[in-house]
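# fold the stuff below for me.
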Amino acid sequence: MLPKVDLIDIADELTRLGDEIQRAFDDSEQAVEPTPQVLLSGLAQLLDTVRTGEAEARGESVQVLRSATGVVPDALLEHGLGLLRQLGDLARRLNLESQAQSVEVLAVPFACWMLRRGGELQHPEDVVNALSTLANRLERPEELAELYGLMREIAEGIGADRIQGMDPTDPTDPWLLLLINRGIVATRSHQPALMIEAFDAIGEQLPDHAPHFFREGMGEMESLHYPAQVREVMQRYFDTWCSGQRLH
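Next up is the predicted model:
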């Protein structure tokens, strides 16, 4: 199930996870800093603060948030992502892998909430990783289509400087990973329109990676028995990008 882009839902989930992390912390003999309570209090305060900046119009939200906090939404977004990262790391050090992942995926709804209110994502690594975790959890095409919508929002919210600075030779580059993973999610959604949008972006921005992507995609069509409309779209892009290359 996808997390809701809603501050109350995010706060409720943090309360649930925080109780489990705090219990493990209390039972642990190892010294862990910062403590769960410090991070959870920071997140609760941040969510309360940005909630006061709620406004109907995007431009108004930017001004209200700036007036209420003295900083721009981008800084609040980065601060929240940093706190979630630290809480996830702490949970992992307490051997709570499931809770760590559940904390980390909250980066997606929090980022989307802030982006809808004028924020810009300058450091997308944590959010891109969280999107990958969510994609691996989902199986139903309709849920994957919904996830695709969130991936589109994140892609549109990443700062232009970060996109222009992408290193296509680095397989861990977050912009590269987002575009590739979005193409995979579009395919698994079984919606040709989403596939076309995602595939065009791969072709335009990652031309060196496109042949491999569509070659792998055709292999998936054969092994996983995708519907005919999905196979047709993949075949079209395979023919365009892999002409003359044999499928192995």
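# C-alpha only now, for contacts and for neighbours.
Fine.
# okay, now the closest residue to Ile196 other than its chain neighbours: neighbour count?
Once flanking residues are discounted, Ile196 sits nearest to Val233: 7.4 Å by C-alpha to C-alpha, 6 or more residues apart in numbering. Using other C-alpha atoms under 10 Å, Val233 is surrounded by 17 other residues.
# let me know the helix or strand that Val233 is in.
Of the helices and strands defined by DSSP states H and E, Val233 is found in helix 228-241.
# to check against the first, give me the structure of this:
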Amino acid sequence: MLVQNMAIPVEIRNTFEEASKIIQDTFSQSDIQSGSQVTPDQLIEAVTQFLFVFDKLDAENGENGAILFDDVNQLGDHAIGFLMDLAYWADRLRLPKSKMDIEKTALGVAHWLIRHEGELRTLEPLVNSLAASANLTQDATTLKALAQVMGDILEHAAPSVKADLEKNDPTRPWRILNFNYAIVATRTQDTDLMAKAFDTLGRNLPEDCPEFFEQGVQQAQKANYAQPVQAMLQEHFNRWATKH
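The predicted structure follows:
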């Protein structure tokens, strides 16, 4: 029997299904009223349908490259939006692991969009998932992989996100993701990766660079990072401090 390729990896699907069941069971046993909100059952059904559509599109168009006859941006954004709503329910039901697992599924959808040259319009669950993964590891190889994913998401963010029109909100996902990309790159102590992440930060959030690199210099000294890493952070701090 041939194994069918799936748009979203099997392990992510299994994670989604397990988390969904826990959320459904917990919601049904709770006394929470959904009111006018979409219920977890409705959200899970919608996401399941999107995953089916993603498989169908991959089978018809290949696993990589632009899909010309469907609005993959809209499909992906709706799927990630529904997953974000489901993560909200998990949080409301006090299911932190299920929330993380739902956000991992959103990251899988983001990978699908990137493979098909789409753009990402909703970043919050992606930022949460990547941050949680980075906080759980010290392994340099894993950190490099996470930094690569962060860079890919920043690159494929929608123009409306890159415009960064909500600069008065310090908690906006675009800002946090740029910071996390630079932080995780620093933790790898790979100066080539750091240079790429720092250039991205300078391009996207120049107004935040002086404070960021000042704190980076301090943290690198506390963590006893290698001398080239400390020197690079100091160089960038000096550069940005003179610009402001």
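# show me what contacts the residue nearest to Ile196 of structure 1?
The neighbourhood of Val233 of structure 1, defined by C-alpha atoms under 8 Å, 6 or more residues apart in numbering, consists of Pro192, Met195, Ile196.
# got a list of what the most centrally placed residue in structure 1 touches?
In structure 1, the residue lying closest to the centroid (C-alpha atoms, centre = their mean) is Leu131, at 3.3 Å. Contacts were defined as C-alpha under 8 Å, 6+ apart; by that measure Leu131 of structure 1 touches Val105, Val108, Met151.
# kindly report the same for Leu86 of structure 2.
Under the contact definition (C-alpha under 8 Å, 6+ apart), the residues listed for Leu86 of structure 2 are Pro40, Leu43, Ile44, Lys99, Ile102.
# burial check on the last one, number of neighbours?
The one in question is Ile102 of structure 2. Ile102 of structure 2 is surrounded by 30 other residues when neighbours are defined as other C-alpha under 10 Å.
# mean per-residue distance, the helix or strand hosting it versus structure 1.
Ile102 of structure 2 is located in helix 96-115, with elements delineated by DSSP H and E. Overlaying structure 1 shows helix 96-115 of structure 2 at a mean distance of 1.8 Å from the equivalent residues (mean C-alpha distance after the TM-score superposition for structure 1).
# any chance of a markdown table for the contacts of Val233 of structure 1, columns distance to Gln122 of structure 1, neighbour count and secondary structure?
Rendered in a markdown table, the data for these read as follows (distance: C-alpha to C-alpha, whole Å; neighbours: other C-alpha atoms under 10 Å; DSSP: H, G, I helix; E, B strand; the rest coil):
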| residue | distance to Gln122 of structure 1 | neighbour count | secondary structure |
| --- | --- | --- | --- |
| Pro192 | 30 | 17 | helix |
| Met195 | 26 | 22 | helix |
| Ile196 | 27 | 17 | helix |
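# by neighbours, which of the contacts of Leu86 of structure 2 wins?
Counting by other C-alpha under 10 Å, Ile102 has the largest number of neighbours within the contacts of Leu86 of structure 2, with 30 neighbours.
# which residue in structure 1 aligns with that residue?
Aligned against structure 1 by TM-score structural alignment, Ile102 of structure 2 finds its counterpart in Val103.
# if we can go back for a sec, next helix or strand past the helix holding Ile102 of structure 2?
The helix or strand immediately downstream of helix 96-115 of structure 2 is helix 124-135, counting by DSSP H and E.
# just give the nearest non-adjacent residue to the equivalent of Val50 of structure 1 over in structure 2, would you?
Mapped onto structure 2 by TM-score structural alignment, Val50 of structure 1 lines up with Phe54. Counting by C-alpha to C-alpha, 6+ apart, the nearest residue to Phe54 of structure 2 once its immediate chain neighbours are dropped is Ala7, at 5.7 Å.
# quickly find the element holding that neighbour.
Secondary structure from DSSP H and E places Ala7 of structure 2 outside every helix and strand.
# can you tell me which residues contact it?
Under the contact definition (C-alpha under 8 Å, 6+ apart), the residues listed for Ala7 of structure 2 are Leu51, Phe54, Asp55, Asp58, Glu63, Trp112.
# and if you look at Asp173 of structure 1?
By C-alpha under 8 Å, 6+ apart, the residues touching Asp173 of structure 1 are Met166, Asp167.
# and it, how close does it get to Met166 of structure 1?
Taking C-alpha to C-alpha, to the nearest Å as the measure, Asp173 of structure 1 falls 7 Å from Met166 of structure 1.
# got it, and Ser243 of structure 1?
Counting by C-alpha to C-alpha, the gap from Ser243 of structure 1 to Met166 of structure 1 is 27 Å.
# between the two, which has more neighbouring residues?
Relative neighbour count places Met166 above the other of Ser243 of structure 1 and Met166, with 14 against 10, counting by other C-alpha under 10 Å.
# and Asp31 of structure 2, what pairs with it in structure 1?
Aligned counterpart of Asp31 of structure 2 in structure 1: Glu29 (TM-score structural alignment).
# okay, now that match: neighbour count?
Counted with other C-alpha under 10 Å, residues neighbouring Glu29 of structure 1 total 9.
# do the same with Asp77 of structure 2
Using other C-alpha under 10 Å, Asp77 of structure 2 has 21 neighbouring residues.
# show the contacting residues for it.
Applying C-alpha under 8 Å, 6+ apart, we find Asp77 of structure 2 in contact with Leu120, Arg121, Thr122.
# how about a cut-off of 10 Å?
When the contact criterion is C-alpha atoms under 10 Å, 6 or more residues apart in numbering, the partners of Asp77 of structure 2 are Leu83, Ala106, Val109, Ala110, Leu113, Gly118, Glu119, Leu120, Arg121, Thr122, Leu123.
# so the last one touches Leu83, yeah?
Okay, so that is Leu123 of structure 2. No - between Leu123 of structure 2 and Leu83 there is no contact under C-alpha atoms under 10 Å: 11.5 Å.
# overlap in contacts, the two.
In the contact map built from C-alpha under 10 Å, 6+ apart, the residues linked to both Leu123 of structure 2 and Leu83 are Asp77, Ala106, Leu107.
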